[in-house]
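**Q** I'll drop the sequence and a predicted model, then ask my questions.
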Amino acid sequence: MILITGATGNVGREAITQLLDERLSVMAVSREPSTSALPGGAEVVRADPSRPRTLEAALDGVEAILLSPRAAGGAVAELLALAGRQGVKRVVLLSAVTVQYPAGYQRFADEFRAVEQIVRDSGLDWTILRCADFASNTLAWAGQIRSTGTIRGAYPNAASSTIHERDIAAVAVRALTDPVHGGQAYALTGPQSLSQLDKVRAIGRAIGEDLSFVELPADQVRQGMLAAGLPEDVPDRLLGSLADYAFTPGPSTDTVQRLLGRPALTFASWAAEHAAAFLG
């Protein structure tokens, strides 16, 4: 049995699908199973990874865990200690590429680095996936694109090798099921460095529309995000990295291709798959 935290997130949901495709037993953790709409075939358990004791019974028979730090909050050490006592052998951690390739505010990379150290010290066989920004992050533009065809934001020339969530999940599945990946920290990116303008154009091609990007001052964008009710750390995470990537593009690695034996999926392919989200 493989247990997925962050099961309703983009990577967790895709990992569940891929594990089920391989006819493996999957347990998905959800705080609200009735509204989670998770892939059929997964066993769904009502629990909260940030309160590990709610998972105690569910961990019986689990061999490996896909660990989302966001889902576990500050309880990662407690969760992994409990998992070890329950006989779990392996943990795969979703981390950030900024641990290895600094960008943005240092405190965010330090948070991931601290969780990585907890995982290393857990006594479980571990694999760390340091992910570039997700292609699915651009869904934040969907409302603006549907209503006006124009994205208003900061740092249009900030470039990164955005990764498709299916590739992250595919590598996670390998690490969850094959001990050869134990003790490895992988930097995962997409195949091509693209600016925000490039990504907007790719979405435009996918939906057959001519989209535009209007540059705004970073402070104005930040205030708009806060006014929309987003927590303060969200604009700090986004704008901090973009400010650095506007001067030095984010890293590009061939790790996905090496591990999966095929090229990493492009942002254009992601945009084509998700075109409906951007259409009015």
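**A** Thanks, I have it.
**Q** contacts, neighbours, all on C-alpha from now
**A** Fine.
**Q** Relative to A159, how far out is the residue lying farthest from the centre of the chain?
**A** The C-alpha centroid of the chain is most remote from D210, which lies 28.6 Å away (CA atoms, centre = their mean). Distance, D210 to A159, using CA to CA, to the nearest Å: 21 Å.
**Q** Over to L139?
**A** Applying CA to CA to L139 and A159 gives a distance of 17 Å.
**Q** now do A42
**A** Taking CA to CA, one finds A42 at 37 Å from A159.
**Q** Same drill for the two, tell me which one is more crowded.
**A** Legend: neighbour count by other CA atoms under 10 Å for A42 and A159, higher for A159 (26 against 19).
**Q** this is the comparison structure:
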Amino acid sequence: MIVVTGATGNIGRSLVGRLLEQGVPVRALTRDPARAELPARTEVVRADLVEDPDLAPLLADAEALFLNLAAGGASAQRLIDAAQRAGVRRIVLNSSLSITDSPVDDTNFISRSHAEAERAVRASGLEWTFLRGGNYATNALRWAPAIRATGVVRDAHPGAQSAPVHEADLADAAAVALLDRSGAHAHQIHRLTGPEVLTNTQQVAAIAEVTGRPARIEQISEDEAAEAMAGPHFPIEAARQLVHLFGQSIDAPAFPVTDDVARVTGHPARTFAQWAGDHAGDFAGHR
């Protein structure tokens, strides 16, 4: 049995499918099972990682746990403690390439929660694998409403560079680590990126190519971009920090391209063009 947190998210949904294809029982944790829309063979369990008083029953009989902070980062320590009590053997943590393994991690909004979770997993004494992903290709979905409505994406840094990684590659890597029987992935850090560096302008052009809809970037100020990004769960200061970080990647990408996707999964990393094709409906207004 493998327990998957964030099971209805971009990575988790793909991961559940991969595991079921391998004939592995999956327990998917979600706040709203009625809306999960996961395969019938999935054991879908209601879970509130913040409010539930005891998380150990959620992990009963589980061999491994996929821990995604997007499912409730503030509860990571509680879930790790529950995994220990339930006898879970392995944790695969969906982490971040923003981690530098230096004191800077505790001052950076983006890396802080992931660094804390990595330290907690290491301290648990359980077997672990960290999947440090770079820029997720799904971040481009933030442009979808503008592309559908006007074809104009407003962005502070059209020249910002990254190597977007497809959520399917992250799910593939997670499945390999969760199902590892050789120990090859025990206590390993995998740094996962896409296969090529692209600017934001080039990403928008790739989306336009697959949708057949004209799309371009219009540059705005960092303050405007931060205000548009901020929300109830993402404070303005964190948004400003993230926008500034994007600006620093104009001269060079924040994270170099790695071959870890191919090394871990056995297949080449999917390109951004492939990702755009997979999500064309999100940008064209139909699915």
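**A** Sure, I can see it. The model shown is predicted, which means the values in this text are computed figures rather than measured ones.
**Q** residue in structure 2 matching the residue farthest from the centre of structure 1?
**A** D210 of structure 1 maps onto P214 in structure 2, with residues paired by TM-score structural alignment.
**Q** so when I look at that match, I'm seeing a strand, right?
**A** No - for P214 of structure 2, which was evaluated using DSSP: H, G, I helix; E, B strand; the rest coil, the result is coil, with no strand membership.
**Q** Hmm, G151 and it touching each other?
**A** Yes - with contact defined as CA atoms under 8 Å, P214 of structure 2 counts as touching G151 (5.8 Å).
**Q** could you pull out the strands for the stretch 151-287 of structure 2?
**A** 152-155, 161-162, 188-192, 198-199, 216-219 (DSSP state E, counting those that start in this stretch).
**Q** ok, average deviation of the third one from structure 1?
**A** By mean CA distance after the TM-score superposition for structure 1, the fitted strand 188-192 of structure 2 averages 0.7 Å away from its aligned residues in structure 1.
**Q** residues in structure 1 aligned with that strand?
**A** Going by TM-score structural alignment: strand 188-192 of structure 2 matches residues 184-188.
**Q** go on, the second one?
**A** The aligned range for strand 161-162 of structure 2 in structure 1 is 159-160, by TM-score structural alignment.
**Q** Superpose on structure 2 and give me the mean offset of the matching stretch.
**A** By mean CA distance after the TM-score superposition for structure 1, the fitted stretch 159-160 of structure 1 averages 0.4 Å away from its aligned residues in structure 2.
**Q** Quick one: residues in contact with that stretch.
**A** 132-133, 192-196, 242, 245-246, 248-252 (CA atoms under 8 Å, 6 or more residues apart in numbering).
**Q** how about R132 of structure 2, what's its partner in structure 1?
**A** In structure 1, R132 of structure 2 lands on R130 (TM-score structural alignment).
**Q** That match - how many residues pack around it?
**A** With other CA under 10 Å as criterion, R130 of structure 1 counts 23.
**Q** Just to be sure, it is in a strand?
**A** Yes - looking at R130 of structure 1 with three-state DSSP, it is inside a strand.
**Q** what residues are up against the residue farthest from the centre of structure 1?
**A** 149, 201, 204.
**Q** Fine by me, we can end here.
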